[in-house]
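# I would like the atomic coordinates for the input below:
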Amino acid sequence: MVLTDTHTHLYYETDGVKRAALMQRCADNGITRLFLPNVDVSSSEQVFDLASEYPDKCYSMLGLHPCSVKADWETVLEEIWSSQQGRKIYAIGEIGIDLYWDKTTLPEQILAFKAQIKRAKELKLPIVIHCREAFDEVFSVLEEEHCDDLRGILHCFTGNNQQALKAINLGFYLGIGGVVTYKNGGLDKFLAEIDLQHIVLETDSPYLSPVPYRGKPNESSYLIYIAQKVAELYQLSVEEVADVTTQNSKQIFGI
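As a prediction, this is how the structure comes out:
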């Protein structure tokens, strides 16, 4: 069984011994493919370092998180693009719009989002979208930028059935994480109505730990609990869920 964590910030753990233990726990649970989203200038080297340490398991993305978008976003983006230095990336992310923390930066967030979508189109890479309290704004940008080459994941999907179908119709997969295990998370009410072919799994570690670890730091090895809940909802085996969602991740990232 091969499980794929399509969104983990495992690189935040900088202690080598602890990080090795995290990776071993992943391997013990069949989680052998991990995709690392970048958030700002300082994290790009952390992403590349972890991918270099585990080249057959960890895969890099580059992007500017919407919560990191300030007035100087253009300069910051140039620094992020420069940090690649010929190294392989598999997506532009995580990018998008977040209106939970700061609504005043919405104009800049939209501009930065569009600029990074342009970059993805130029490089023919998928995008990984952060959307928090901003479905209307994100969908507006995606509809404006829509083309056959624009694809990716709506990370940490917490919307409703209508929003799920809209994302799928725009060419995006739904990133399902720990929220699916929450009693009042809402996803369990309709997720099984969505074809599993449109879903990938993620942890967003160290955030959004699934039950039974809710409220504690998350880690990629906990993806197994998300897979088990998804399997329960779809009335499938965990192995079947792993096979389909991992194949979906290969379709997105090309690896």
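# okay, CA-based contacts and neighbour counts for the rest of this
Will do.
# hey, where'd the helices end up in the stretch 101-250 of the chain?
106-123, 135-145, 161-169, 223-234, 238-253 (DSSP state H, counting those that start in this stretch).
# and of the ones you listed, who's closest to residue 33?
Closest approach to residue 33 among those (Cα to Cα): helix 238-253, 8.5 Å.
# that closest one - contacts with which helices or strands?
The helices and strands touching helix 238-253, judged by 3 or more Cα pairs under 8 Å, 6 or more residues apart in numbering; DSSP states H and E, are strand 3-5, strand 199-201, helix 223-234.
# tell me which of those sits most buried.
strand 3-5 (a mean of 29; mean count of other Cα atoms under 10 Å).
# as TSV, the helices and strands packed on helix 238-253 with distance to residue 209 would be great.
Listed next are those as TSV, based on distance: least, Cα to Cα, whole Å:
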stretch	distance to residue 209
strand 3-5	13
strand 199-201	13
helix 223-234	9
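# of those, which approaches residue 164 most closely?
Of all those, strand 199-201 comes closest under Cα to Cα, at 10.1 Å.
# give me the contact list for the closest one.
Contacts with strand 199-201, where a contact means Cα atoms under 8 Å, 6 or more residues apart in numbering, come from 4-6, 173-177, 223, 226-227, 245-246, 248-249.
# greatest separation within these: which pair is it?
Pairwise distances across the contacts of strand 199-201 (Cα to Cα) peak at 17.3 Å, for the pair 173 and 223.
# just the helices of the stretch 101-250 of the chain: most buried one?
Counting by mean count of other Cα under 10 Å, helix 223-234 has the highest mean neighbour count of these, with a mean of 21.
# quick one: it to helix 238-253, angle?
Using axes from the mean of the first three to the mean of the last three Cα atoms, to 10 degrees, the direction of helix 223-234 lies 110 degrees away from that of helix 238-253.
# starting at the chain centroid, how far to helix 223-234?
17 Å (Cα atoms, centre = their mean, to the nearest Å).
# other SSEs contacting it?
For helix 223-234, the packing partners by 3+ Cα pairs under 8 Å, 6+ apart come out as strand 3-5, strand 199-201, helix 238-253.
# still on that earlier bit, of all the contacts of strand 199-201, which comes closest to residue 26?
Checking the contacts of strand 199-201 against residue 26 with Cα to Cα, the nearest one is residue 223 at 8.5 Å.
# and this one, so I can compare the two:
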Amino acid sequence: MIDTHAHIYASEFDEDREQVIERALAQGIDTILLPNIDLESIEPMLATEAQFPDVCRSMMGLHPCYVDGNIEETLKTIRAWFDKHNFIAVGEIGIDLYWDKTFKAEQEMAFVTQLQWAKELDLPVVIHTRDSIEETLELLKQEQDGSLRGVFHCFGSSLEEAQAINALGFHLGLGGVSTFKNSGMDKVIPHLDMNYVILETDCPYLAPTPNRGKRNEPAYTELVAKRIAELRGISLEEVENITSTNAKVLFNI
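Sure, this is the predicted structure:
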């Protein structure tokens, strides 16, 4: 299995990162993809990748929650990293209007700029969207020239939104939210196009049931896979095979 979205470079894992990787490997999670969030996360992310080169692969991007008035300088620094290191994706990028709308225009500019990098570099994008699905899809439609590909990570919306995302050629990252009782995902997952589904944790956040509220980690990817298998009436092995194949093709790994 592949955990396509894990922040295991975060300080929450400083005390036991090695054990976290060992538990993941023991559960059959052999690849963990690391999304960048801001300028401060680059160094710990690359150090984690260097420590576990057979397991971890990094991406590079600016998360919308870290967009501020200094956006042009920040983007210049982020873009320069693509010339110095081999990243598997542009991410995590997107629009987040849940916490603060102060820099909405800057968030949109940063999102479009990074989508353009992805086209230029021929890389997939990993998209974060919160209270902003309409804005995100609108900008994506404008930029989609047939070469953009990627994933809406941490998907927890309606079937209609899933289909709109798929229609643009984008995947859905299913994680802990898929296991939550009141998320409504039990009504959505049985009808998703499995050719567009990949697994993720978004750890240390959003641990799946029965670990909800605790620190999440890549080993819990299997709990998400089990829930999908249960809701679709297929075997765990089938979910693992489909989602891993999808992730390998999407991220060229």
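# translate residue 52 of the second structure into the numbering of the first structure.
Aligned by TM-score structural alignment, residue 52 of the second structure pairs with residue 54 of the first structure.
# from residue 27 of the second structure, how far out is the counterpart of residue 227 of the first structure in the second structure?
For residue 227 of the first structure, the aligned position in the second structure is residue 225, judged by TM-score structural alignment. With distances taken as Cα to Cα, to the nearest Å, residue 225 of the second structure is found 12 Å from residue 27 of the second structure.
# do residue 222 of the second structure as well
In terms of Cα to Cα, residue 222 of the second structure sits 7 Å off from residue 27 of the second structure.
# circling back: could I get the helices of the stretch 101-250 of the first structure as TSV with distance to residue 59 of the first structure?
Output for the helices of the stretch 101-250 of the first structure, formatted as TSV (distance: least, Cα to Cα, whole Å):
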stretch	distance to residue 59 of the first structure
helix 106-123	16
helix 135-145	25
helix 161-169	24
helix 223-234	17
helix 238-253	9
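# out of the ones you listed, which gets nearest to residue 68 of the first structure?
Closest of the helices of the stretch 101-250 of the first structure to residue 68 of the first structure is helix 106-123, at 9.0 Å (criterion: Cα to Cα).
# in the second structure, what stretch matches that closest one?
Residue span in the second structure matched to helix 106-123 of the first structure, by TM-score structural alignment: 104-121.
# circling back: quick one: closest of the helices and strands packed on helix 223-234 of the first structure to residue 81 of the first structure.
helix 238-253 (18.7 Å).
# what secondary structure does residue 86 of the second structure sit in?
For residue 86 of the second structure, the assignment made with DSSP: H, G, I helix; E, B strand; the rest coil gives coil.
# counterpart of it over in the first structure?
Aligning on TM-score structural alignment places residue 86 of the second structure opposite residue 88 in the first structure.
# without its sequence neighbours, what residue ends up closest to that match?
Leaving aside its sequence neighbours, residue 88 of the first structure sits nearest to residue 60 (Cα to Cα, 6 or more residues apart in numbering; 7.2 Å).
# separation between that neighbour and residue 200 of the first structure?
17 Å.
# also residue 235 of the first structure?
In terms of Cα to Cα, residue 235 of the first structure sits 17 Å off from residue 200 of the first structure.
# before we move on, what about residue 91 of the first structure?
Using Cα to Cα, residue 91 of the first structure is found at 15 Å from residue 200 of the first structure.
# next: residue 82 of the first structure.
For residue 82 of the first structure, the distance to residue 200 of the first structure (Cα to Cα) stands at 30 Å.
# contacting residues around the closest residue to residue 3 of the first structure other than its chain neighbours?
What sits nearest to residue 3 of the first structure in space, not counting adjacent residues and going by Cα to Cα, 6+ apart, is residue 31, at 4.5 Å. Listed by Cα under 8 Å, 6+ apart, the contact set of residue 31 of the first structure reads 2, 3, 4, 5, 220, 221, 223, 224.
# map residue 31 of the first structure onto the second structure.
Structural alignment (TM-score structural alignment) places residue 31 of the first structure against residue 29 in the second structure.
# contacts only, for residue 233 of the second structure.
No contacts exist for residue 233 of the second structure under Cα under 8 Å, 6+ apart.
# same question for residue 229 of the second structure.
The neighbourhood of residue 229 of the second structure, defined by Cα under 8 Å, 6+ apart, consists of 235, 236, 238, 239.
# please repeat the previous calculation with a cut-off of 6 Å.
235, 236 (Cα atoms under 6 Å, 6 or more residues apart in numbering).
# ok, residue 35 of the second structure next?
Counting by Cα under 6 Å, 6+ apart, residue 35 of the second structure has contacts 59, 91, 92.
# got it, and residue 127 of the second structure?
Residue 127 of the second structure neighbours (Cα under 6 Å, 6+ apart): 92, 93, 94, 152, 153.
# average offset between the helix or strand hosting the second one and the first structure?
Using DSSP states H and E, residue 93 of the second structure falls within strand 90-96. Taken against the first structure, strand 90-96 of the second structure registers an average deviation of 0.3 Å after superposition, with mean Cα distance after the TM-score superposition for the first structure.
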